[in-house]
Each structure stands twice: as structure tokens, then as C-alpha cells.
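Enquirer: Structure for the following, please:
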Amino acid sequence: MSDPLFDPLIHARHRLQICAITSTATHVEFGELQDRLGLSKSALSKHISQLTEQGYLHQEQITRAGRSRLRLTLTDRGRRAYEGHTAALREIIESTR
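Expert: Predicted coordinates for the structure are as follows:
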């Protein structure tokens, strides 16, 4: 488990959801994320770009059934940041009880 460390980049609702979803899978396709989060392509792309620029997500273009698809994977750095952020949130919650 990572040390608790609040991460403002991950904390935004949709980026937190992207990290949560990708943390439980080997990879997730853009379309699946879009369906699950109910975001427009441009809004989801912006969140993905921010996470990718920080090194938290890896993007890979693949072709499946003759169609190009974007596949996303949470990097080791992203996993540590996500786990640290969720640990920090748990600490915040526990300290108020």
C-alpha cells in the first residue's frame, strides 16, 4: 500500500473515477469509460490527457474488428498515486469520526 498523499490531480471526480476503473482492470477502452462515466468524447479526452501527461495513464491505439480503439492502462506511477490518494481520503474520513 502506498503512503497516504492527497493528489489534487486525481481528486477531481471524473479523474478519480477513471483511476478507480482502470485500477481494477488490465486495460480499459475509451468507449467503455465514456459509457460508464457519461462524458462527452472531448471532456473524457481532456481528463485522460491530464492523467497521461502526469504519467498516471498509458494510452495505446489498437485495432479490433477493423476499428481503431484507444486502450488505457493505469501505470505503476498512477497506481501508487491513486492508492496514496485513496489512503489520504480514508485518513481524512477517519480523523473526523
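
Enquirer: drop to CA atoms for contacts and neighbour counts, all remaining ones
Expert: Noted.

Enquirer: tell me which element the nearest residue to Ala25 once chain neighbours are set aside falls in.
Expert: Of all residues not flanking Ala25 in the chain, Thr73 sits nearest, at 8.0 Å (C-alpha to C-alpha, 6 or more residues apart in numbering). Here Thr73, judged by DSSP states H and E, is contained in strand 67-74.

Enquirer: After that strand, which helix or strand is next? Please name it.
Expert: Toward the C-terminus from strand 67-74 - assigned by DSSP H and E - lies helix 76-95.

Enquirer: Flag every buried residue along that next one.
Expert: For helix 76-95, a neighbour-count test (16 or more other C-alpha atoms under 10 Å) marks Gly78, Arg79, Arg80, Ala81, Tyr82, Glu83, Gly84, His85, Thr86, Ala87, Ala88, Leu89 as buried.

Enquirer: now the other sequence, so there's something to compare against:
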Amino acid sequence: MGEGFSEVIHVPTRLRICSILAEVGEAEFGVLRDALDLSDSVLSKHVKVLEQAGFVTVRKGSVNGRTRTWVALNKIGQKAFKAHIEELRKLAAAGDLLEP
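Expert: The predicted structure follows:
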């Protein structure tokens, strides 16, 4: 694989998370969970992996007295996601060259 390929991002659920965050910038945890049709625990696990890789920023705050969590694709994550998508495009284009 090329240098832009990310094993962390390539996992389908994390690829979907990054795709959504690349579009919206930041999403509330519950909104992201519902959009992806995931359980809290599954989303939390994948967000943690992305956070440990340095790709997302997680912040907590209070809305109407209730604690909320927001997840954002940070600059490092944006760069990694774009590079990963570009690498996938290259792979797809190479596959097209093999077609008769």
C-alpha cells in the first residue's frame, strides 16, 4: 500500500466516521451514533482508536444541564483522511487498468 493508506482509518466503521466528520466538521456523539446506526459502546470504541491515533478531538460540554460529547476530525485527521481516500482512488484506478 502507498504511504497515504491508513490501517486505522480503513476499518469500515472508522472510514464512515471520518467521512461524516470530514463533511460536517464536528458532530454530537448521539447524532453520529444514530447516523451510523451503532451502539454507544461500538461508536465509543472506534472514536477512542481515532483519538489515540491523533485523528479526532473529543470534547465534552453541558447542554441544558446534560453532559454532551462532540467529536471532530482535527487537522491531522483531515490530512490523513484525504490521503487515505486518494490512496483508495489510486488503487481503484489501477484496478481499472487491469480490465480488458
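
Enquirer: what residues are up against the aligned partner of Asp7 of structure 1 in structure 2?
Expert: Matched by TM-score structural alignment, Asp7 of structure 1 corresponds to Ser6 in structure 2. Ser6 of structure 2 sits next to Ala80, His84 when contact means C-alpha atoms under 8 Å, 6 or more residues apart in numbering.

Enquirer: hmm, try it at 10 Å
Expert: Each residue near Ser6 of structure 2 by C-alpha atoms under 10 Å, 6 or more residues apart in numbering is listed here: Leu15, Ala80, Phe81, Ala83, His84, Ile85, Glu87.

Enquirer: same deal with Val56 of structure 2?
Expert: Neighbouring residues of Val56 of structure 2 by C-alpha under 10 Å, 6+ apart: 18, 21, 26, 47-50, 71-78.

Enquirer: Narrow those to just the buried residues.
Expert: Members of the contacts of Val56 of structure 2 classed as buried by 16+ other C-alpha under 10 Å are Cys18, Leu21, Glu26, Val47, Lys48, Leu50, Val71, Ala72, Leu73, Asn74, Gly77, Gln78.

Enquirer: residue contacts, the last one?
Expert: Applying C-alpha under 10 Å, 6+ apart, we find Gln78 of structure 2 in contact with Cys18, Ser19, Leu21, Ala22, Gly25, Phe55, Val56, Ala72, His84.

Enquirer: Compute the distance between the residue nearest the centre of structure 2 and Ala92 of structure 2, please.
Expert: Nearest to the geometric centre of structure 2 sits Cys18, at 2.0 Å (C-alpha atoms, centre = their mean). Computed with C-alpha to C-alpha, to the nearest Å, the distance linking Cys18 of structure 2 and Ala92 of structure 2 is 20 Å.
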